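>>> Below are the sequence and a predicted model; questions follow.
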Amino acid sequence: MGSELASALRSTALEWRATDRRYTLEADGWRSFQPIQNQEGGDPVIVVVRLHADTAIPDSVSVLELQFVKDDVVWAPPHVSEVRREAGSSTMELVVRNGPGEWAPGDSVDVIARLRDGGATSLVRAPRFVIARVD
């Protein structure tokens, strides 16, 4: 089941057009190995996901769900830690903390978001961001 779901999610479109807007995703992720705050072996993955639109993102747009795919493993965080959006901006940021601790710096991960714009929903994908290491 995991490999079938992972494969299906990896085939998600890279953009979505809805209500005269084009949406795309971008993501950056890292694990901290700084001795001041880390657990032995480093902190879990943190990911910042950016939803971009070609015009201002209205308040009616929301991210309903995020899923992350590494190899055949799909991780769906139980919640988003932070949502950053400014009125009139064409970018919304979502911060997800406490990702899989076994995912290592250098691993390649796809992120898939389920978006809602008004009454329409769709999936959009940011392919292959690489987990960075912070020392």
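Perfect, I can see it now.
>>> C-alpha only now, for contacts and for neighbours.
Fine.
>>> Who are the packing partners of the longest strand along the chain?
With secondary structure taken from DSSP state E, the chain has its longest strand at strand 120-134. Using 3 or more CA pairs under 8 Å, 6 or more residues apart in numbering; DSSP states H and E, the elements in contact with strand 120-134 are strand 15-18, strand 21-32, strand 108-117.
>>> Any chance of JSON lines for the ones you listed, columns mean neighbour count?
Shown next, in JSON lines, are those (neighbours: other CA atoms under 10 Å):
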{"stretch": "strand 15-18", "mean neighbour count": "16"}
{"stretch": "strand 21-32", "mean neighbour count": "20"}
{"stretch": "strand 108-117", "mean neighbour count": "21"}
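>>> Mind putting those into CSV with distance to R85?
Formatted as CSV, those follow (distance: least, CA to CA, whole Å):
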stretch, distance to R85
strand 15-18, 19
strand 21-32, 15
strand 108-117, 15
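>>> How many residues are close by the closest residue to A113 other than its chain neighbours?
Distances taken as CA to CA, 6 or more residues apart in numbering put L66 closest to A113, at 4.6 Å, once the chain neighbours are dropped. Neighbour count for L66, taken as other CA atoms under 10 Å: 22.
>>> Alongside the first one, take a look at this:
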Amino acid sequence: MRARPRRDALRDKAGYAAVDALVALMILAAVLVSSITATHGSREAADLALEFRRASEMSAYLLETAPAEPGQTSGQSADFAWTRTVSEPVGTFGSGAICERRVVLTGARDNRRFEARTNAVCPAALES
């Protein structure tokens, strides 16, 4: 005669299977939440990096194309509103003078502010 498994033993095995399934579902849910959070974070980082690159390129262009005369100009592009300022000479060296050029960009989407500055020789000061 063969011994039949007891009902309690069968119920215990079914209980372990249910607990194992619940643990597996919790692990799966945790992995899914973590991966969605990581994906969202990496997407935000990529967007910020792209905005920073565009701001860097635009500020370099605006600084290079700044007029020689002191004054302020402003404008707007699809991504940024900008203000470019060329200051009066801040220091003279012999027959030359140094002027500061400054660009302030404000993001159109999130109002993030970027600023760049450089010094340049003022041609007007060289003429006098």
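That came in fine, so what should we check first? Computed from a predicted structure; not experimentally measured.
>>> Would you pull the TM-score for this pair?
The TM-score (TM-score structural alignment, normalised by the length of structure 2) is 0.35; 67 aligned residues with a CA RMSD of 4.1 Å.
>>> sorry, back to before: so which of the helices and strands packed on strand 120-134 of structure 1 is nearest A6 of structure 1?
Closest to A6 of structure 1 of these is strand 108-117 (CA to CA; 9.5 Å).
>>> where do the strands sit along structure 2?
In structure 2, strands defined by DSSP E lie at 71-76, 80-86, 91-93, 96-107, 113-121, listed in chain order.
>>> These: which one's closest to H40 of structure 2?
Closest to H40 of structure 2 of these, according to CA to CA: strand 96-107, at 21.0 Å.
>>> With mean neighbour count and distance to L63 of structure 2 as extra columns, can I get the strands of structure 2 in a markdown table?
Listed next are the strands of structure 2 as a markdown table, based on neighbours: other CA atoms under 10 Å; distance: least, CA to CA, whole Å:
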| stretch | mean neighbour count | distance to L63 of structure 2 |
| --- | --- | --- |
| strand 71-76 | 13 | 12 |
| strand 80-86 | 21 | 8 |
| strand 91-93 | 11 | 19 |
| strand 96-107 | 20 | 7 |
| strand 113-121 | 15 | 7 |
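>>> possible to save those strands as JSON lines with distance to E51 of structure 2?
Listed next are these as JSON lines, based on distance: least, CA to CA, whole Å:
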{"stretch": "strand 71-76", "distance to E51 of structure 2": "15"}
{"stretch": "strand 80-86", "distance to E51 of structure 2": "10"}
{"stretch": "strand 91-93", "distance to E51 of structure 2": "34"}
{"stretch": "strand 96-107", "distance to E51 of structure 2": "8"}
{"stretch": "strand 113-121", "distance to E51 of structure 2": "10"}
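>>> Which one of those lies nearest to F52 of structure 2?
Closest approach to F52 of structure 2 among the strands of structure 2 (CA to CA): strand 113-121, 8.2 Å.
>>> how far off strand 80-86 does that closest one point, in degrees?
30 degrees (axes from the mean of the first three to the mean of the last three CA atoms, to 10 degrees).
>>> Strand 113-121 of structure 2 to strand 96-107, inter-axis angle?
Per the same axes, to 10 degrees, the angle that strand 113-121 of structure 2 makes with strand 96-107 is 160 degrees.
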